[in-house]
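Colleague: here you go, sequence then predicted model.
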Amino acid sequence: MRESIIEPVVWIFILIIAALLSGCLDTTENINPGSSDGHNNNLAPQPVVSATGIISNPPEYVDQTLVDAVAYAGEHVTLDASQSYDPDGHIIGYRWFFYDNTVSEQSMVSRVFEIKNISSLKGLPLIYTIVLEVEDNNHSYGFLEYRLGVIPREYTLYFDSTRLSWTKPGESCSGIRAARGILRDVSRLNYVLEKTVFLQPCRWNATLYIEKPVLAHIRSVTLILYNGTGEKITEKTVNLGLVGFWREKAVSFSGKINREEEFRGIELVITGFSLGEKINVLYGDGKASFISFDFLERF
């Protein structure tokens, strides 16, 4: 009786072994390495991003190995995932995860990317990381990390009393007086940023609105840009000539910065004389003295 029970069991075991050896029974699980859920024979969807509103030829200082695209701050950038595809099905859902913890479920999104804390930047571009998730009809997911580099078109700073300001000040002025009514040959004013700002190679231009008595004479006006340690970055002088019978003048400067710099402030030097009356540098309103750094113009 015992032999009749054991014999069928032995034969079943022999048949299983034979099937395995002949390849008739496959015990491996086919999981596509691209599938996010481990379903058999299910290929993961492939996210694809295209962008408009980006710079086709970014400046040389941008390391394009760090980013997928580059855009100017304040510009609308449109990200399009509609070309995403699924090798064995179709896409049924999109989700964009943004840096500010917002989520969009549209295939196409449009956003403005800003540079808000300019003084905290230690280099450019400022990189925004966006994650795209796509879902297919088998509920598998594909992910793509998209890195958008953002750079400024320009910085504009306004002269205001003893500082440089990011916003246009109210109407005011700084007066340069002769000491005790005697003739003063050179007068200086300093304008300082609250925090240093990182500059890429650029061109800059500045306009100072100066008001003086008719009989006061200004021979030249010099702007000296300096860095966080007080070292000179660049200097520009405008000579106003011998004839100075004017009361008000806009004095313009231009120059370039050839390398990366940490900009802190400006020293204004005026040479000439005034017999006790003020020479004013005007701020705000329609005569806002300013300096602008242009990162678009190449040289």
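Modeller: On my side now, so go ahead.
Colleague: going forward, measure contacts and count neighbours with C-alpha atoms only.
Modeller: Noted.
Colleague: ranges for the strands of the stretch 151-299 of the chain?
Modeller: Counting by DSSP state E, counting those that start in this stretch, the stretch 151-299 of the chain has these strands, from start to end: 154-160, 163-165, 172-176, 186-199, 202-211, 217-227, 232-239, 248-257, 261-273, 279-283, 290-294.
Colleague: most tightly packed of the ones you listed?
Modeller: strand 279-283 (a mean of 23; mean count of other Cα atoms under 10 Å).
Colleague: quick one, that one and strand 290-294 angle?
Modeller: Counting by axes from the mean of the first three to the mean of the last three Cα atoms, to 10 degrees, strand 279-283 lies at 50 degrees to strand 290-294.
Colleague: which ones are touching residue 234?
Modeller: Residues near residue 234 by Cα atoms under 8 Å, 6 or more residues apart in numbering: 224, 225, 226, 257.
Colleague: second structure for comparison follows:
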Amino acid sequence: MAINHLHNNHEIFSSTKGRLIFTIFLNFIITLAEIIGGLISGSLSLISDALHNFSDSISIVISYIALKLKLKSNSIKHTFGLKRAEILAAVINSAVLIVICIYVFYEAILRLKNPEAINAGIMSIVASIGLLANLFAAILLKKDSEKSINIRSAYLHIVGDTVSSIAVLLGGLSIYFWKIYWIDPVLTIIIGFYIIRESYIILQEAIHILMEGAPLDISIEQIQYEVEKFSEVENIHHIHLWMVGENDVHFEAHVNVNDMKISQCDYLRKEIEQVLQTKFGIHHITLQFECNQCKTSGLIEQHP
């Protein structure tokens, strides 16, 4: 039984889904502890940290659902699959976090106008527990966050709460030793600005993908240069370059070539695809070969 128990624990921590599930459970516990501790101690920053943790739990649930949807096979109804579920999850998570921070700002300003006595001992103890739990959760998701914008948005929630817990702990110690009660709402505002900044970066990136934006690290002009180096190619035009998912880049274009046999075109197509794959990391490629068929040959087609 002990061996099976260890084996099950290993399975939980060895997969992204397992780590997400454990982090969800951990965050719900932190949230409950901080709400109780915040109400008893009277600390707004502790309660705001609890709200962040609660939003973390919801965001990680969304991330988990999105991860499951992403793994679904392509179908007649969804020919690209459901890869964008992760991107949508990143948008929801980041936007919700910004809204929560704005609400907490409002509460902090009210507290600045009317400072209240705070039980710094309870505040510091609960903040210490939250800090340790958030650090552990951040370590769990760190590796996964480097591969997925969806996990990165959830990881940002955890990092934000780790920083928040540190600030709340320092605030609790300052109140305990020096009775500086105004530091509680001030720390809340500082933490909020940090989280909003990081959330905005992810939100901007996710919306760019949803709007079928071109990858920022790929130059269309450089693609044109590489393709037109082939002696058989007159020009490449009507290019479409977009992302279905974070690491799923698609490319289509018209290639104007010299008059040649279909077999030669097929060889040329393979050569061009090889260049696009090796030099630009594009693996979904559709090329339309033609011989002076388009009335316009602009790099980007302009629709009326």
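Modeller: Everything's here; your move. Note that the structure is a prediction, hence the values are computed from the model and not measured.
Colleague: once they're superposed, tell me the TM-score.
Modeller: Overlay of the two chains. TM-score (TM-score structural alignment, normalised by the length of structure 1): 0.30; 153 aligned residues with a Cα RMSD of 6.3 Å.
Colleague: now the strands of the stretch 151-299 of structure 1 in a markdown table, with distance to residue 128 of structure 1?
Modeller: Shown next, in a markdown table, are these (distance: least, Cα to Cα, whole Å):
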| stretch | distance to residue 128 of structure 1 |
| --- | --- |
| strand 154-160 | 19 |
| strand 163-165 | 27 |
| strand 172-176 | 39 |
| strand 186-199 | 18 |
| strand 202-211 | 23 |
| strand 217-227 | 28 |
| strand 232-239 | 30 |
| strand 248-257 | 27 |
| strand 261-273 | 23 |
| strand 279-283 | 36 |
| strand 290-294 | 22 |
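Colleague: looking at the ones you listed, spot the one closest to residue 8 of structure 1.
Modeller: strand 186-199 (84.1 Å; Cα to Cα).
Colleague: that closest one vs strand 248-257, what angle?
Modeller: Using the same axes, to 10 degrees, strand 186-199 of structure 1 lies at 40 degrees relative to strand 248-257.
Colleague: summarise which helices and strands strand 186-199 of structure 1 is packed against.
Modeller: Contacting strand 186-199 of structure 1 under the criterion 3 or more Cα pairs under 8 Å, 6 or more residues apart in numbering; DSSP states H and E are the following elements: strand 163-165, strand 261-273.
Colleague: can you do 10 Å?
Modeller: On a contact count with 3 or more Cα pairs under 10 Å, 6 or more residues apart in numbering; DSSP states H and E, strand 186-199 of structure 1 meets strand 154-160, strand 163-165, strand 172-176, strand 217-227, strand 261-273.
Colleague: what's the nearest residue to residue 288 of structure 2 if we skip its chain neighbours?
Modeller: Leaving aside its sequence neighbours, residue 288 of structure 2 sits nearest to residue 254 (Cα to Cα, 6 or more residues apart in numbering; 4.7 Å).
Colleague: near that neighbour, how many other residues are there?
Modeller: Neighbours of residue 254 of structure 2 under the rule other Cα atoms under 10 Å: 21.
Colleague: so it makes contact with residue 285?
Modeller: No - using Cα atoms under 10 Å as the test, residue 254 of structure 2 is too far from residue 285 to be in contact (11.3 Å).
Colleague: before we move on, back to that, how about TSV for the helices and strands packed on strand 186-199 of structure 1, with distance to residue 251 of structure 1 added?
Modeller: Below are these laid out as TSV (distance: least, Cα to Cα, whole Å):
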stretch	distance to residue 251 of structure 1
strand 154-160	14
strand 163-165	18
strand 172-176	15
strand 217-227	8
strand 261-273	12
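Colleague: figure out which of those strands is closest to residue 250 of structure 1.
Modeller: Judging those by Cα to Cα, what sits closest to residue 250 of structure 1 is strand 217-227, at 11.2 Å.
Colleague: the closest one versus strand 186-199: what angle between them?
Modeller: 30 degrees.
Colleague: by how many degrees do strand 217-227 of structure 1 and strand 202-211 diverge?
Modeller: 140 degrees.
Colleague: I figured residue 77 of structure 1 hits residue 149, correct?
Modeller: No - in this structure, residue 77 of structure 1 is not within contact of residue 149 by Cα under 10 Å, at 11.4 Å.
Colleague: more neighbours, those two?
Modeller: More crowded of residue 77 of structure 1 and residue 149, by other Cα under 10 Å: residue 149, with 24 against 20.
Colleague: the more buried one: which element?
Modeller: Per DSSP states H and E, residue 149 of structure 1 falls inside strand 141-151.
Colleague: what helices or strands is that strand leaning on?
Modeller: Strand 141-151 of structure 1 sits against strand 69-72, strand 91-97, strand 126-136, with contacts defined as 3+ Cα pairs under 10 Å, 6+ apart.
Colleague: quick check: which of those is nearest to residue 155 of structure 1?
Modeller: strand 69-72 (12.3 Å).
Colleague: any idea how far the longest strand along structure 2 is from the chain center?
Modeller: If you go by DSSP state E, structure 2 has its longest strand at strand 233-245. The chain centroid and the centroid of strand 233-245 of structure 2 are separated by 26 Å under Cα atoms, centre = their mean, to the nearest Å.
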